[in-house]
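> got a predicted structure plus its sequence, pasted below:
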Amino acid sequence: MALLNNDKDILPLSSIAELLTAKVRTLKMYEDKGLFPVKKDAKKLYSINDVKIISFVHYLASVKKINANGIKYILEMLENNMDEKNRQEFLDIVENTLEKISGSEIKDVEVF
């Protein structure tokens, strides 16, 4: 039995939107603003690890009401000031926190 590869790009944005109970249009807006991991492939599939970042971005925008520049700054801080182990631990904590938040607490953001 093979172990799961959380870095393999397998999920389209529409599936991620369904997982997050968000609109595809909203996630596309985040993507257009450069808030998601860069994908060079035309298919723009995302990995499980990418989904953690995407859900964090969606949380920051919809619950914490942080604008695109603020989110970019936070993501840069994560990327530049944390080693991989600490970044993954932080994203795991975020994931656990997001699991506890009800869907009604996260509003889909259309105007960003």
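Here it is on my side, so go on.

> only C-alpha atoms for contact and neighbour calcs from this point on.
Fine.

> ok, and the closest non-adjacent residue to residue 66?
Once flanking residues are discounted, residue 66 sits nearest to residue 60: 5.6 Å by C-alpha to C-alpha, 6 or more residues apart in numbering.

> unless I'm mixing things up, that neighbour is touching residue 71, no?
Yes. Taking C-alpha atoms under 8 Å as the definition, residue 60 is a contact partner of residue 71 at 7.0 Å.

> does residue 71 touch residue 35 like I think?
Yes. Checked against C-alpha under 8 Å, the pair residue 71 and residue 35 is within contact range at 7.3 Å.

> chain center to the helix or strand that residue 74 is a member of: distance?
Assigning secondary structure by DSSP states H and E places residue 74 in helix 68-81. Relative to the chain's own centre, helix 68-81 is displaced by 13 Å; criterion: C-alpha atoms, centre = their mean, to the nearest Å.

> presented hereafter is structure B, for comparison with structure A:
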Amino acid sequence: MALIDSDKPIIPLSSVAQMLSAKLRTLRMYEEKGLLPVHEHGKKLYSINDLRLIAFVHYLVSFKKVNANGVRFVLELLNEHLDGEQKEALLTSVEELIEKVSPKEIDSEFEDF
């Protein structure tokens, strides 16, 4: 038995914002546009694996300037055309890119999004 269940939604959006050094309003905007994972229980809690995906969405929007429709398309490709191993490899490589980006380079507040 693993000590941590990476798929259990236990992290509130405010904590996700702190972990990503993002504004809560920005993440709520992603949520309103349907870019964040949705869980069946209805509560807006996120898992560790969700956090990785949210970081990816935030990277696409903030650093790569991808709009909501583009993010939806990328997420669709990620979910429908990559198996678990390929998805993991992609998210890991994106995490490495994110680590190289300084916080000053990512502007987490977008008016035109």
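Nice, I can see it. Quick caveat, the model's predicted, so the values are computed rather than measured.

> and whichever helix or strand comes after the helix holding residue 74 of the first structure, what's buried?
Downstream of helix 68-81 of the first structure, the next assigned helix or strand under DSSP H and E is helix 84-100. For helix 84-100 of the first structure, the neighbour count (16 or more other C-alpha atoms under 10 Å) marks 91, 94, 95, 98 as buried.

> ok, the residues you listed vs residue 27 of the first structure, which is closest?
Of all the buried residues of helix 84-100 of the first structure, residue 98 has the smallest distance to residue 27 of the first structure: 16.8 Å, by C-alpha to C-alpha.

> that older thread, just want the angle from the helix holding residue 74 of the first structure to helix 84-100.
Note on geometry: by axes from the mean of the first three to the mean of the last three C-alpha atoms, to 10 degrees, helix 68-81 of the first structure and helix 84-100 are set 140 degrees apart in direction.

> superpose on the second structure and give me the mean offset of helix 68-81 of the first structure.
For helix 68-81 of the first structure, the mean deviation from the second structure after alignment is 0.4 Å (mean C-alpha distance after the TM-score superposition for the first structure).

> report all helices and strands that that helix contacts.
Helix 68-81 of the first structure sits against helix 48-62, with contacts defined as 3 or more C-alpha pairs under 8 Å, 6 or more residues apart in numbering; DSSP states H and E.
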